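Asker: build the 3D model from these lines:
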Amino acid sequence: MVKYVLHYFKVHGRGESIRLAFKLAGVDYEERNFEFADWPKFKPTFPTQQVPALEVDGQMICQSKAILRYLAREFGFYGKTSLDAAFIDQALDTIEDMWSELNVVFHGPPESRPERMERFLKDVVPPIYATLERLLAQEQAGEFFVGNSITAADLFFFTAVDMANHISKGANTLEKCPKLSALKERIAANPKIAAWLAVRPPEATF
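Answerer: Take a look at the predicted model:
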């Protein structure tokens, strides 16, 4: 049996889609968390000096989407064909465009965060959500980004929207996107994911 160890902060962040993949697959893993204040001590121990990082039988993988893609392949959440995988990557990279802007909101000066948040909600979210709705509409069934079951793209989408809503102080950023809103509800309704959502710690306050 493969031993998985996830290293990350005590937040949802970029680690949450990885946790969701484990929960959806029903695969056990160990998680080792640390505080932000302790990061300088742990940082040199990771190959890219970044987290999340995943140990797989003692071998370390860094970069959140590399980890998610690896797990998706292992657990069957990466489509059935190479073309499916390309469409999943297309959605993942589109969502990453939004996540990169979330990083700008997080990490800039605290005093100007309200202005960055306003720009994010006004200028970043609408076009990316519009693109994601078009990608969702391309799928014949229209229930998930690719195929008729949850893939890595859906997990990353769920996590990104959760984070956008969180830093928007609870605002529903999907309010004007009925198809994406329904997708998020379908993901949350999966019994294994719902069980995790019911017990996971709340997101940290930034």
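Asker: please make it C-alpha for all contacts and neighbour counts, starting now.
Answerer: Fine.
Asker: just to check, Glu101 is in contact with Leu121?
Answerer: No: counting by Cα atoms under 8 Å, Glu101 stays clear of Leu121, with 10.3 Å between them.
Asker: spell out the residue ranges of the strands in the chain.
Answerer: Remark: strands assigned in the chain by DSSP state E are 4-9, 30-34, 53-56, 59-62.
Asker: I'd like these laid out as TSV, including distance to Ala85 and mean neighbour count.
Answerer: Below are these laid out as TSV (distance: least, Cα to Cα, whole Å; neighbours: other Cα atoms under 10 Å):
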stretch	distance to Ala85	mean neighbour count
strand 4-9	23	20
strand 30-34	28	13
strand 53-56	22	20
strand 59-62	20	16
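Asker: just the helices in this protein please.
Answerer: 16-25, 39-42, 64-75, 82-107, 113-119, 125-138, 152-167, 178-189, 191-199 (DSSP state H).
Asker: save those helices as CSV, and put in mean neighbour count and distance to Gln50 too.
Answerer: Converted to CSV, the helices of the chain look like this (neighbours: other Cα atoms under 10 Å; distance: least, Cα to Cα, whole Å):
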stretch, mean neighbour count, distance to Gln50
helix 16-25, 21, 15
helix 39-42, 12, 10
helix 64-75, 18, 9
helix 82-107, 17, 14
helix 113-119, 15, 24
helix 125-138, 17, 26
helix 152-167, 22, 19
helix 178-189, 17, 28
helix 191-199, 14, 25
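Asker: and the ones you listed: which comes nearest Ala53?
Answerer: Evaluated over the helices of the chain, closeness to Ala53 peaks at helix 64-75, with 7.2 Å, by Cα to Cα.
Asker: the structure of the following sequence is requested for comparison with the preceding one:
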Amino acid sequence: MAPKLKLIYVDAKALAEPLRFLFAYGNYQYEDYRITHEDFRSDKSRFPYNKIPNLEIDGKLVHQSMAMARYFAKQVGLAGDSIEEELLIDTAVDTLADYRHQLITYFYDTNEESRKRKKEQAFQIFLPFYLGRLEQQVKDNNGYLVNGKLTWADIVLAGVQDYVNYMAGYDLLKDYPALKALEQKVLGIPSIKAWVAKRPDTEM
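Answerer: Here you go, the predicted structure:
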């Protein structure tokens, strides 16, 4: 019997969207339970480590979005065919987290002076550094992040891109054709394309 799934997050794509992509890819039925940002902030202690997304699997609550994504990637055959390939995929996913962190660090800083400094560092140093190397990695792997085939690392890249673009204020991949093509390749997977066409319209 398929597990009963309830994804708990705010009304946004952001860190939950790679999971939604994987659920679409694997044709999983789940409850897409969305709360307001105000509701989340009112009592974060309801959630493990005061953070979301969370996922109920047959009533048992788990957290950490990338751990959950890895779990379901294994179920749908996107987590690698060997422990060596798993290592490469995990490395790519962690690198994408580092790339995303460059924007999060500045975007959520409420101190005007340090926010300005962090933004300059992000856009002038860190983002070109990461995006340039990720672009080359995709070129070296025949259009994918790892070993020339679709893995959950590619799903993560495409899944969080709207979120990082929102923080940046523009399409960060527009000058990186290999990365942009990979994002479009993931978005073109029929089941994911169908989800994107019907999902709620949110800013990030």
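Asker: quick TM-score on the pair, please.
Answerer: Once the chains are laid over each other, their TM-score by TM-score structural alignment, normalised by the length of structure 2 reads 0.88; 202 aligned residues with a Cα RMSD of 2.1 Å.
Asker: circling back to that earlier point, now tabulate the helices of structure 1 in CSV and tack on distance to His7 of structure 1.
Answerer: Below are the helices of structure 1 laid out as CSV (distance: least, Cα to Cα, whole Å):
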stretch, distance to His7 of structure 1
helix 16-25, 11
helix 39-42, 10
helix 64-75, 11
helix 82-107, 20
helix 113-119, 28
helix 125-138, 29
helix 152-167, 18
helix 178-189, 24
helix 191-199, 18
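Asker: out of those helices, which gets nearest to Val51 of structure 1?
Answerer: helix 64-75 (7.4 Å).
Asker: and for Val124 of structure 1, nearest residue in space, chain neighbours not counted?
Answerer: Met98 (6.9 Å; Cα to Cα, 6 or more residues apart in numbering).
Asker: which ones are touching the one you found?
Answerer: Met98 of structure 1 is in contact with Val124, Val125, Ile128, Ala160, counting by Cα atoms under 8 Å, 6 or more residues apart in numbering.
Asker: and the helices of structure 1: which comes nearest Met1 of structure 1?
Answerer: helix 64-75 (12.9 Å).
Asker: just to revisit the earlier point, can I get the strands of structure 1 in a markdown table with distance to Gly76 of structure 1?
Answerer: Below are the strands of structure 1 laid out as a markdown table (distance: least, Cα to Cα, whole Å):
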| stretch | distance to Gly76 of structure 1 |
| --- | --- |
| strand 4-9 | 17 |
| strand 30-34 | 21 |
| strand 53-56 | 17 |
| strand 59-62 | 19 |
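Asker: for Phe42 of structure 1, which of these is the nearest?
Answerer: Of the strands of structure 1, nearest to Phe42 of structure 1 by Cα to Cα is strand 30-34, at 8.5 Å.
Asker: what does the closest one rub up against?
Answerer: Contacts for strand 30-34 of structure 1 (Cα under 8 Å, 6+ apart): Tyr4, Val5, Leu6, His7, Tyr8, Phe9, Lys10.
Asker: measure the mean distance from that strand to structure 2 post-superposition.
Answerer: Superposed on structure 2, strand 30-34 of structure 1 shows a mean distance to its aligned partners of 1.2 Å (mean Cα distance after the TM-score superposition for structure 1).
Asker: run the angle between that strand and helix 16-25 for me.
Answerer: 160 degrees (axes from the mean of the first three to the mean of the last three Cα atoms, to 10 degrees).
Asker: for Tyr144 of structure 2, what are its contacts?
Answerer: Neighbours of Tyr144 of structure 2 in contact, by Cα under 8 Å, 6+ apart: Gln137, Val138, Leu150, Asp154, Leu182.
Asker: same check for those residues, but in structure 1.
Answerer: When you map the contacts of Tyr144 of structure 2 onto structure 1 and apply both residues aligned by TM-score structural alignment, their matches' Cα atoms under 8 Å, the shared contacts are Val138, Leu150, Asp154, Leu182.
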